[in-house]
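Got a predicted model here, sequence first, then my questions.
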Amino acid sequence: MTKYLISFPGEAMVVPEEEFEAVVETSHAAIEEAKSAGVYVFGGAINDGVEPVLVAGDGTFTEGTYPGHKLPNGGYLILELPSREAALEWAAKIAVACRCSQELREFHYDPVS
């Protein structure tokens, strides 16, 4: 089976304040559905309150990220699915639940991971 990343940038979720709690409930229900289906691997959101650290190839580190790189934000969900078609179906469920477009990406298979 292949792992897929379903994600959105934080600025894509534009929900009126009075509807936000309903979005939280529907998105959590979709995640619970993925868990019940046995396809859930990981999910979460980038903590914008914690600055990134760039760790160099020699092990040294500096505050920040790659020069010119846009900081990732928003929500992420990794599912393990049997096909791209199944991934598209799950991405659609998540998009409806979150009320915002989702980006679907496929992880390259690595036999070690």
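Cool, got the structure.

rest of the way, CA atoms for contacts and neighbours
Noted.

Check which helices and strands whichever strand or helix holds Glu21 sits against.
Glu21 belongs to helix 20-36 when assigned by DSSP states H and E. Secondary-structure packing of helix 20-36 (3 or more C-alpha pairs under 8 Å, 6 or more residues apart in numbering; DSSP states H and E): helix 84-98.

another one to put next to it:
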Amino acid sequence: MAKYLISFPSAAMVVPEGEWGAVRRDSHAVIDEAKTAGVYVFGGGIDNYVPPILVSADGAVAMGGYPWAPTLDGGFTVLELPSRDEAIAWAARIAKACRCAQELRVFGFDPQS
């Protein structure tokens, strides 16, 4: 079975005021279903209130991420599933719950990690 990364950038979450509670409830319900189904690996979101730091190979530390890369933000879920079609179906459920499109990628899990 492969692991799939289902994610969205923060800017994709355009939710009308007053609907955030329903989004939270619905998205947590889908994650609970994934846990019950035994396909949930992990998930979460980038904390936008804590700025990134860049740690170089020599140990030097600088504020901010890679200056040339787009900002990494938003939420993500990793599920372990037997097929891409099942991953698409779960991504669709998450998209419906979050009220925004989800990007689906195969997650290159390193079993030695």
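Nice, I can see it. Remember, it's a predicted structure, so these values are computed and weren't measured experimentally.

who's in contact with the following helix or strand past the helix holding Glu21 of structure 1?
As assigned by DSSP H and E, the chain's next helix or strand after helix 20-36 of structure 1 is strand 40-45. Judged by C-alpha atoms under 8 Å, 6 or more residues apart in numbering, the contacts made with strand 40-45 of structure 1 from elsewhere in the structure are 31, 34, 73-80.

Nearest to the middle of structure 2, which residue? Look it up for me.
Phe76 (0.5 Å; C-alpha atoms, centre = their mean).

helix or strand for it, which one?
Phe76 of structure 2 is located in strand 75-81, with elements delineated by DSSP H and E.

thinking again about what came up before, how close does the residue nearest to the residue nearest to the centre of structure 2 when sequence neighbours are not counted get to Thr77 of structure 2?
Residue nearest to Phe76 of structure 2 in three dimensions, not counting chain neighbours: Ser7, with 4.1 Å by C-alpha to C-alpha, 6 or more residues apart in numbering. Distance, Ser7 of structure 2 to Thr77 of structure 2, using C-alpha to C-alpha, to the nearest Å: 6 Å.

try Glu19 of structure 2
From Glu19 of structure 2 over to Thr77 of structure 2 the distance is 21 Å, taken as C-alpha to C-alpha.

Same question for Val50 of structure 2.
Summarising the geometry, the distance separating Val50 of structure 2 from Thr77 of structure 2, computed by C-alpha to C-alpha, is 20 Å.

Compare neighbour counts for those two and give me the winner.
Shown here are Val50 of structure 2 and Thr77; by other C-alpha atoms under 10 Å, Thr77 has more neighbours (19 against 7).

what about the nearest residue in space to Thr77 of structure 2 that is not next to it in sequence, neighbour count?
Nearest in space to Thr77 of structure 2, with sequence neighbours left out and distances taken as C-alpha to C-alpha, 6+ apart, is Gly43 at 4.0 Å. A count of neighbours around Gly43 of structure 2, defined by other C-alpha under 10 Å, yields 14.

Now which residue in structure 1 aligns to Gly43 of structure 2?
Structural alignment (TM-score structural alignment) places Gly43 of structure 2 against Gly43 in structure 1.

quick revisit: sort out which of the contacts of strand 40-45 of structure 1 are buried, if you could.
Neighbour-count burial (16 or more other C-alpha atoms under 10 Å) is assigned, among those, to 31, 34, 74-80.

Val23 of structure 1: which of these is nearest?
For Val23 of structure 1, the nearest member of these is Ile31. The distance, counting by C-alpha to C-alpha, is 12.2 Å.

Sweet, I'm off.
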